[in-house]
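> got a sequence here, can you build the structure:
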Amino acid sequence: MVPVTLAALVLLLAVLGAGLRGPWTADPPGAGLPEAGTPPPVTVTESETALLPEEVPTPTDPPLAGIPAWASDTVLALAIAALLGLVALGAWWLWRRRRTLRTDALRAEAAGTVSALEAGEDEEVPDLSPALRRAAAALGAGAAPADAIVGAWVALEETAAASGAARSAADTPTEFTTRLLHRTAADPDAVARLRDVYRAARFGSRAPTDDDVAAAAAALERIESTWEGR
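Coordinates of the predicted model:
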């Protein structure tokens, strides 16, 4: 019972003391300290200012050196010049290539022509008698002068084409027939006259006359009398 009584007595004294003291308040941390605020300005005299260290400027990075405008223009001009040079070089190469190919083709064609002519010199000359008779018949058939002259020469061209003689790819029928006649003993002047009358009759602007037919007949007669070497 004694402990309980002592405890009750202590509790009673505490209640009485609290009532005599007044209401209980708790001061927050820092109570009683002066309030924080702007510190008062510090006054520095001239003598004290002289003792202060001089303000050191804050170091800054040096500015980067830029590329001059003239340098960029020069580089651009050189690049354009190099590009134009490459284009010119490519064009020159293509021109040389095409020229070489064309030259090679012409040489091959010329070699083929020479080979054909050399081979033709060794071939047997075809018999021209039937062709000459048909040509003479065409001239004496009474047809129009142009038809008579063209028919006479075409008879010779047909015989030349059927002869199997070597022929260059560049030869026209007229050239081939002329070359075949020159391989015989035919009078070359007569061959040239007959060929010229034929060309004038077929391609000329003037209509042939009976005189042209007579000239063609005379040339044909001369060819017929000389082609075999008589």
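> for the rest of this, base every contact and every neighbour count on C-alpha atoms.
Noted.
> so how many other residues sit close to T159?
19 (other C-alpha atoms under 10 Å).
> for it, give its distance to T174.
T159 sits 12 Å away from T174 when distances are taken as C-alpha to C-alpha, to the nearest Å.
> what do you get for G85?
51 Å.
> how much space separates S129 from S115?
28 Å.
> same question, V10
V10 is 151 Å from S115, by C-alpha to C-alpha.
> also this sequence, please, to line up against the first:
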Amino acid sequence: MVHDDRRLRSLPLPGALALVVLVTVLLMAIASLQGVPQFGNLLLDRRPPAPTPSSGGQTAGPSIGQRLPDLPLLAAIASVIAIVMAVVGLLLLGWLLWRVVRALWAARPLGRQEGGAVDVGQPAMASDDSVDAGAIRDAAVDAQQAIDEHRDPSDAIVAAWVELEQASARAGRARAESETPGEFTVRILRRRPGRDAEVETLLALYESVRFGGVPADERARAAARRCLAAIEEEWR
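Predicted structure coming up:
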């Protein structure tokens, strides 16, 4: 028997949300760093007008507003830092997604099959209490009446066995998929092991008439009647 056993594990939602917010802020900071202008062509001061040469004919020193050299090293360092921060942020985001997916997979509803289940169509070995003894006994009585009512012994034997087959189907047991109705009837009647010989004799008489084409005589009718009486007595 299958029962639905839904087991849900609690997820660390507050911590996960905090980590998501942290990663989002980190990515926003990285994006803002990408918009910082380059440091290369930066002027610290405007170029003032050229000074008047002195009377001594000497050239003046470098002007105050002279362009400073570019700073490519500082720009490269800033770019490397931004790339490293972006990679770290992506790694954190991937780790977080992996943890969330793993937690959701662990929290999925699970089905649990308890022991004691029997496959459909498989004959289960049970005690005699699981078979309706009254139905088998009544069928044996009806089969004896059928033996006496039919004029032809062959028809009488077939009718008697059919009574047992129908009673076995109502006895509370399931027939296996590989079993014929005759085999199933024999299995039910053998729940009481004291009359195995009578069951085999009655089955042989039925099969010889029904499938072998051998006509039965009065001796076969009498043998079938004795077998049915023994089966009735055993199932009292």
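> what's the TM-score once they're superposed?
The pair, once superposed, lands on a TM-score of 0.46 when counted by TM-score structural alignment, normalised by the length of structure 1; 117 aligned residues with a C-alpha RMSD of 2.2 Å.
> comparing V10 and S115 of structure 1, which residue is more hemmed in?
S115 (15 against 12).
> from the contact counts, what lies against the host helix or strand of the more buried one?
Assigned by DSSP states H and E, S115 of structure 1 belongs to helix 69-121. Counting contacts by 3 or more C-alpha pairs under 8 Å, 6 or more residues apart in numbering; DSSP states H and E, helix 69-121 of structure 1 packs against no other helix or strand.
> ok, back up a step: so between G85 and T174 of structure 1, which is more surrounded?
Comparing G85 of structure 1 with T174 by other C-alpha under 10 Å, the one with more neighbours is T174, at 17 against 12.
> got the buried residues for the helix or strand hosting that one?
Under the criterion of DSSP H and E, T174 of structure 1 resides in helix 173-182. In terms of neighbour count (16 or more other C-alpha atoms under 10 Å), helix 173-182 of structure 1 has its buried residues at P173, T174, F176, T177, T178, R179, L180, L181.
> grab the nearest non-local neighbour of the first one.
With C-alpha to C-alpha, 6 or more residues apart in numbering as the measure, E157 is the residue that lies nearest to P173 of structure 1, at 6.3 Å, once sequence neighbours are left out.
> show me the strands in structure 2, by range?
2-5, 110-113 (DSSP state E).
> can you check which of those gets nearest to D155 of structure 2?
Comparing those against D155 of structure 2 with C-alpha to C-alpha, the closest turns out to be strand 2-5 (47.3 Å).
> gap between A135 of structure 1 and A18 of structure 1?
165 Å.
> and those two? Which one has more around it.
More neighbours surround A135 than the other of A135 of structure 1 and A18, with 24 against 12 (other C-alpha under 10 Å).
> the more buried one touches A152, doesn't it?
Yes: using C-alpha atoms under 8 Å, A135 of structure 1 is in contact with A152, at 3.8 Å.
> between the two, which contacts overlap?
By C-alpha atoms under 8 Å, 6 or more residues apart in numbering, A135 of structure 1 and A152 have no common neighbours.
> which one of the buried residues of helix 173-182 of structure 1 is nearest A192 of structure 1?
T178 (8.0 Å).
> mind listing what that closest one touches?
By C-alpha under 8 Å, 6+ apart, the residues touching T178 of structure 1 are V191, R195.
> can I get the strands of structure 2 in TSV with mean neighbour count and distance to L97 of structure 2?
Output for these, formatted as TSV (neighbours: other C-alpha atoms under 10 Å; distance: least, C-alpha to C-alpha, whole Å):
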stretch	mean neighbour count	distance to L97 of structure 2
strand 2-5	10	27
strand 110-113	12	23
